[in-house]
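[1] coordinates only, sequence not included:
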């Protein structure tokens, strides 16, 4: 159906842009009353920016053909991120171009002084982020007294990012009779509470089908080994060969690493994260939109609101934190009726979380392995045959040069050179292993580490031994992370003085050897090895009972044979007889030194005599001599009548000031005294 009539100038702008019919959210927004508040929930990529741009037109323009002289702004649009705010500014610029509207942007990372000068000159619509808008409002540069409409774009994202206080400040500063439009992908409880507080009789529009996911996005879950995630990203980009791809990571450091890895492989790639300045972020997006870059590696800063043309592939290099994050990341593709693919790289340890995300989002994803090098080469052959260079007819100059070339070279040589030129401009594919379930599913219930024959295992060595405090408790996780295996794939472990040898299942030993071909980040090396023999055992002193080449506990003592039972053995022995004298223990012979020592008189220590305590009496002035139990006074002379010997004297009151030194203590005695 054609666009409903909103405003003649805006209708002409839509026609020039090729908008033939409205999206569901645009049709419902235009069908609502022009003076009502709106609470809209719609999928990402459904045309919400154009929808609220059209919805504001009757409120801002009325019956006028265009805007008058710019002054205090009449509309305020709030977006969560700089990129989304700048994108909204661009969309509203072409939509309101015929009305003579002045649209200003106020975002973080830009020069605030230039923004304040632009606000002083005046504008009709102001688009910005919550923090920068509040800063201009507090400094007096932004005047909200003439505001007729306020739009909150991606309101749920702004609340998640902690902008609730800034939003409340801006909404309370705007006039109470304004029109408030809230647009969000989801409607959590906080959004509904905010709408009930700052909207009047809002019309709720929900175009999201909760039971079915985005129909234009194909979801795939790719099984991958933990140490081959970067290689899987390379093969996915080579397999699909779309004009634009977006790779998501969870941290800034991961974005830097992936960007450097893809640039080394020959991809035209840019990075996008929150630590970049606004100029660099804008330059990265412009390179992706202009075709100068084919891949963008970004954090969740690019997961909301960005409309990138020809974006046909989204790769989640790391599992998103929640369902909303996965849907918003994937929503960058499959926009405006175009098809897209969203791929999640799922290591074995993260498979359960990925399944829960798909289940919560009602998404049926196809579980596959990463594209192999042979599959990518087959795709290259098909794409080369469909390349416009071969399909489109050449001109006369090219045909003449081709004939001259065939006079000197054979057709096979020309075709081979063409293939070589075509392949040289493409990054080479990587050898990636499929972490198929057949490799790690238990063979029996409770069988976590099945026993394998020695012929099914290969030996490897790691240069960590007993001198490095080697222990299987931390060696096994280190080996699993380095080679992308699990503890079920590891067999016997032998720890020696300078190295440790271990077994790896033969079916995955080639992939393990390729993964550990380079040293680990800490310099540790893992390499194939032979089975440990007697010559590789550490040297140690041999026990007397151990023969050369043998090792173990001492042989058991042979049992004594029982005596035969006879009449003589059964008869009782006599108590004493000359043949069986009683056993007598003889005392050892006393030495000459001991005899001389015993002959001497023993040493007698005199008894201890306690000396009587003598204390010199202390005499000072007319004071009598101290008694033996009195402590001598070492400070200033005491006043007359004071001291432990003075039993009389005036009693000190609480307000008489501090007691003089030496005054008798009249409080409670200390514990233990």
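    Looks like it arrived, so ask away. Here the structure is a predicted model, which means the values were calculated and not measured. Numbering: from 1, shown residues only.
[2] Only C-alpha atoms from now on, for both contacts and neighbour counts.
    Will do.
[3] how about residue 312, secondary structure?
    Each residue gets one of three states, and residue 312 gets strand by DSSP: H, G, I helix; E, B strand; the rest coil.
[4] Against residue 360, how distant is the spatially closest residue to it that is not a sequence neighbour?
    Once flanking residues are discounted, residue 312 sits nearest to residue 340: 4.6 Å by C-alpha to C-alpha, 6 or more residues apart in numbering. Residue 340 is 21 Å from residue 360, where distance means C-alpha to C-alpha, to the nearest Å.
[5] Now stretch 79-87: buried residues?
    Neighbour counts over stretch 79-87 (16 or more other C-alpha atoms under 10 Å) mark 79, 80, 81, 82, 83, 84, 85, 86, 87 as buried.
[6] What is the most widely separated pair among those residues?
    Maximum pairwise distance among those (C-alpha to C-alpha): 11.7 Å, between 80 and 87.
[7] okay if I get the buried residues of stretch 79-87 as a markdown table plus secondary structure and distance to residue 452?
    Putting the buried residues of stretch 79-87 into a markdown table (DSSP: H, G, I helix; E, B strand; the rest coil; distance: C-alpha to C-alpha, whole Å) gives the following:
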| residue | secondary structure | distance to residue 452 |
| --- | --- | --- |
| 79 | coil | 60 |
| 80 | coil | 57 |
| 81 | coil | 56 |
| 82 | helix | 58 |
| 83 | helix | 56 |
| 84 | helix | 57 |
| 85 | helix | 60 |
| 86 | helix | 61 |
| 87 | helix | 60 |
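[8] Below is structure B, check it against A:
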């Protein structure tokens, strides 16, 4: 459906921006009967909802000629959870309503509040802001909501998650009762339903969410890695995809700081966004991404909310999201406005079951793929280089003259090789991954060379805790400051795992395990201790010294709170 029923000035602005037809959510809010009602809209991130509510509020803002009257007390209020999203909404409404003569004022945290109060005093048609700053202006008397005709709550679920309920309620209580209220939310948890029931009247529900709830333009992938290989996996994913822009999600500020420094050291053009960065630093980082001076953004969930980067094609969940809704919000940064995107989850071996459960909850079909290898990356580099160099370009006479001089001194093969080398020197080197667990080998007669005299150890995780050599090996290397070559046989039982270390390295291993027991960067809670003799001898000793066996049938194991399948290793006894 074309934008046929819109005022001429809005239709003209949309045409200049390249809008030929509305997206599903835009078409839904333009349907007959929706233009005067309260709305509850469930739409995926990147579906064009900012323009959608900009079009939806037009009947309350424009006069009969499709223009704005002189600015005074605001007619419309749009509330967003973060500075970035509020400023993005403001920019969108500026071009949409620019021809109609709209005056739009932004009120967001991190900006000069006195300047915002001056702007409000000069009058506005639309005010866009974050809950905390709007509440502050309201309480100081700088924000007059008495003439308000329409309120828009953008990403309402995020605002409630971030603790803005009281701010929203105070703002909405100060608005006229006959106002129109539009509520946009990617998800509809119970708190959103209660908010709608209190502040809306006979709201029309609109949902453009797909049945599988996974964004239709996003390809989901998951890779399993040893915990010590997470950074190497990030590097190889960036190198394989070579995205125009990528966001890497971490759970904490410390993780953002560490990964950002690591990527800079490896030669990536990266910026960081977290709660410890000032608004000025955030603005510079986002501008660097928009200008393509940086291609990688390392961010926490909250810091990345509201970011709109048209060139974003890759999202990597370096640290796993807390639940399937957070997974969708993170991933929704890409695959926007009809463009394709890829979201990759980096999954430590022991967390795979939890991730599979999360994907089922989100109804997302993810492809489990291996981490890209150095060989795959080099092959992709070759294809990209050949494609780039064989594209037709206009060559200036000066460049042709320089090329002729080079041809007179060097062979074509040498010139081409130098060009390839120059291209490769700008690319960060791919990472070599550690082996994915011990390789199968023929069982030799007698012990392995170097393991004729060993000491056996036990750790209190087993099959019931998802124990697997693929993550046990890196754990032992970190805790004991040894290499995988120093670890012999590994025997995994139901509730414990036994492994052998050469006797000459055992004392060093024990000392390192004691030193790292309290290190927050290690797998805390897993106890490692030596045993007497071999595993078989230790089992016989336990049977002799332990209580007599119980003859009745054992009760099935029941997980306690937080110990369900996929929740990580269960510690202790």
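    Nice, thanks for sending it over. Small disclaimer: the values here were computed from a predicted structure and weren't measured.
[9] My guess is the residue nearest to residue 312 of the first structure contacts residue 334. True?
    Yes - using C-alpha atoms under 8 Å, residue 340 of the first structure is in contact with residue 334, at 4.5 Å.
[10] Which neighbours do these two have in common?
    216, 217, 311, 312 (C-alpha atoms under 8 Å, 6 or more residues apart in numbering).
[11] of all the residues you listed, which two lie farthest apart?
    Across those, the longest distance by C-alpha to C-alpha is 12.5 Å; it joins 216 and 311.
[12] who has more neighbours, these two?
    residue 311 (24 against 16; other C-alpha atoms under 10 Å).
[13] pretty sure that one contacts residue 247?
    No - the pair residue 311 of the first structure / residue 247 is not scored as a contact, 11.0 Å apart, by C-alpha under 8 Å.
[14] Now do the SS call for residue 246 of the second structure.
    At residue 246 of the second structure the chain is in strand, as set by three-state DSSP.
[15] sorry, back to before: and the residue nearest to residue 312 of the first structure, what does it touch?
    Contacts of residue 340 of the first structure by C-alpha under 8 Å, 6+ apart are 216, 217, 218, 311, 312, 313, 314, 333, 334.
[16] looking at it, residue 133 of the second structure is touching residue 111, isn't it?
    No - taking contacts as C-alpha under 8 Å, residue 133 of the second structure lies outside contact range of residue 111: 9.5 Å.
[17] related to what we said a few turns ago, just curious, which of the contacts of residue 340 of the first structure is nearest to residue 272 of the first structure?
    Nearest to residue 272 of the first structure among those, with distances taken as C-alpha to C-alpha, is residue 314, at 14.5 Å.
[18] Contact partners for the spatially closest residue to residue 252 of the first structure that is not a sequence neighbour?
    Nearest residue to residue 252 of the first structure, sequence neighbours excluded (C-alpha to C-alpha, 6+ apart): residue 273, at 6.2 Å. Each residue near residue 273 of the first structure by C-alpha under 8 Å, 6+ apart is listed here: 252, 255, 281, 298, 299, 301.
[19] Across to the second structure, which of the residues you listed hold up?
    Shared contacts between this structure and the second structure among these (both residues aligned by TM-score structural alignment, their matches' C-alpha atoms under 8 Å) comprise 252, 255, 298, 299, 301.
[20] surely the third one meets residue 246?
    Yes - between residue 298 of the first structure and residue 246 there is a contact at 7.3 Å, judged by C-alpha under 8 Å.
[21] ok so, going back, export the shared contacts of residue 340 and residue 334 of the first structure to a markdown table and tack on distance to residue 493 of the first structure?
    Output for these, formatted as a markdown table (distance: C-alpha to C-alpha, whole Å):
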| residue | distance to residue 493 of the first structure |
| --- | --- |
| 216 | 51 |
| 217 | 47 |
| 311 | 49 |
| 312 | 47 |
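[22] Contact partners for the residue nearest in space to the middle of the first structure?
    Geometric centre of the first structure, nearest residue: residue 250, 5.3 Å, by C-alpha atoms, centre = their mean. For residue 250 of the first structure, the contact set (C-alpha under 8 Å, 6+ apart) comprises 299, 300, 318, 320.
[23] Which of the helices or strands spans it?
    Using DSSP states H and E, residue 250 of the first structure sits within no helix or strand.
[24] again with the one 4 residues further on
    Take DSSP H and E as the rule and residue 254 of the first structure turns out to sit in helix 252-265.
[25] mean deviation of that helix from the second structure?
    In the superposition with the second structure, the average deviation recorded for helix 252-265 of the first structure is 0.6 Å (mean C-alpha distance after the TM-score superposition for the first structure).
[26] and that helix, how far from the chain's centre?
    16 Å (C-alpha atoms, centre = their mean, to the nearest Å).
[27] After it, which helix or strand is next? Please name it.
    Beyond helix 252-265 of the first structure on the C-terminal side, the first helix or strand identified by DSSP H and E is strand 269-272.
[28] mean shift between that next one and the second structure?
    After superposition onto the second structure, strand 269-272 of the first structure lies on average 0.5 Å away from the residues it aligns with, using mean C-alpha distance after the TM-score superposition for the first structure.
[29] Quick one: list the elements packing against that strand.
    helix 252-265, helix 278-289, strand 295-298 (3 or more C-alpha pairs under 8 Å, 6 or more residues apart in numbering; DSSP states H and E).
[30] which residues sit against it?
    So strand 269-272 of the first structure is contacted by 255-256, 259, 262-263, 281, 284, 287-288, 293-299, 301-302 (C-alpha under 8 Å, 6+ apart).
[31] Got a quick ChimeraX command for the buried subset of the residues you listed?
    Selecting only the buried entries of the contacts of strand 269-272 of the first structure in ChimeraX, with 16+ other C-alpha under 10 Å as the criterion:
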select :255,256,259,262,281,284,287,288,293,294,295,296,297,298,299,301,302
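[32] Give me the aligned partner of residue 339 of the first structure over in the second structure.
    Under the alignment (TM-score structural alignment), residue 339 of the first structure pairs with residue 340 in the second structure.
[33] what about residue 181 of the second structure, which SS state?
    On the basis of three-state DSSP, residue 181 of the second structure is classed as strand.
[34] tell me the secondary structure for residue 343 of the second structure?
    strand.
[35] What is the burial count for it?
    26.
[36] Would you mind confirming that it is in contact with residue 216?
    No - the pair residue 343 of the second structure and residue 216 fails to qualify as a contact (C-alpha under 8 Å) at a distance of 11.9 Å.
[37] I'd like the distance between residue 112 of the second structure and residue 5 of the second structure.
    Going from residue 112 of the second structure to residue 5 of the second structure by C-alpha to C-alpha gives 39 Å.
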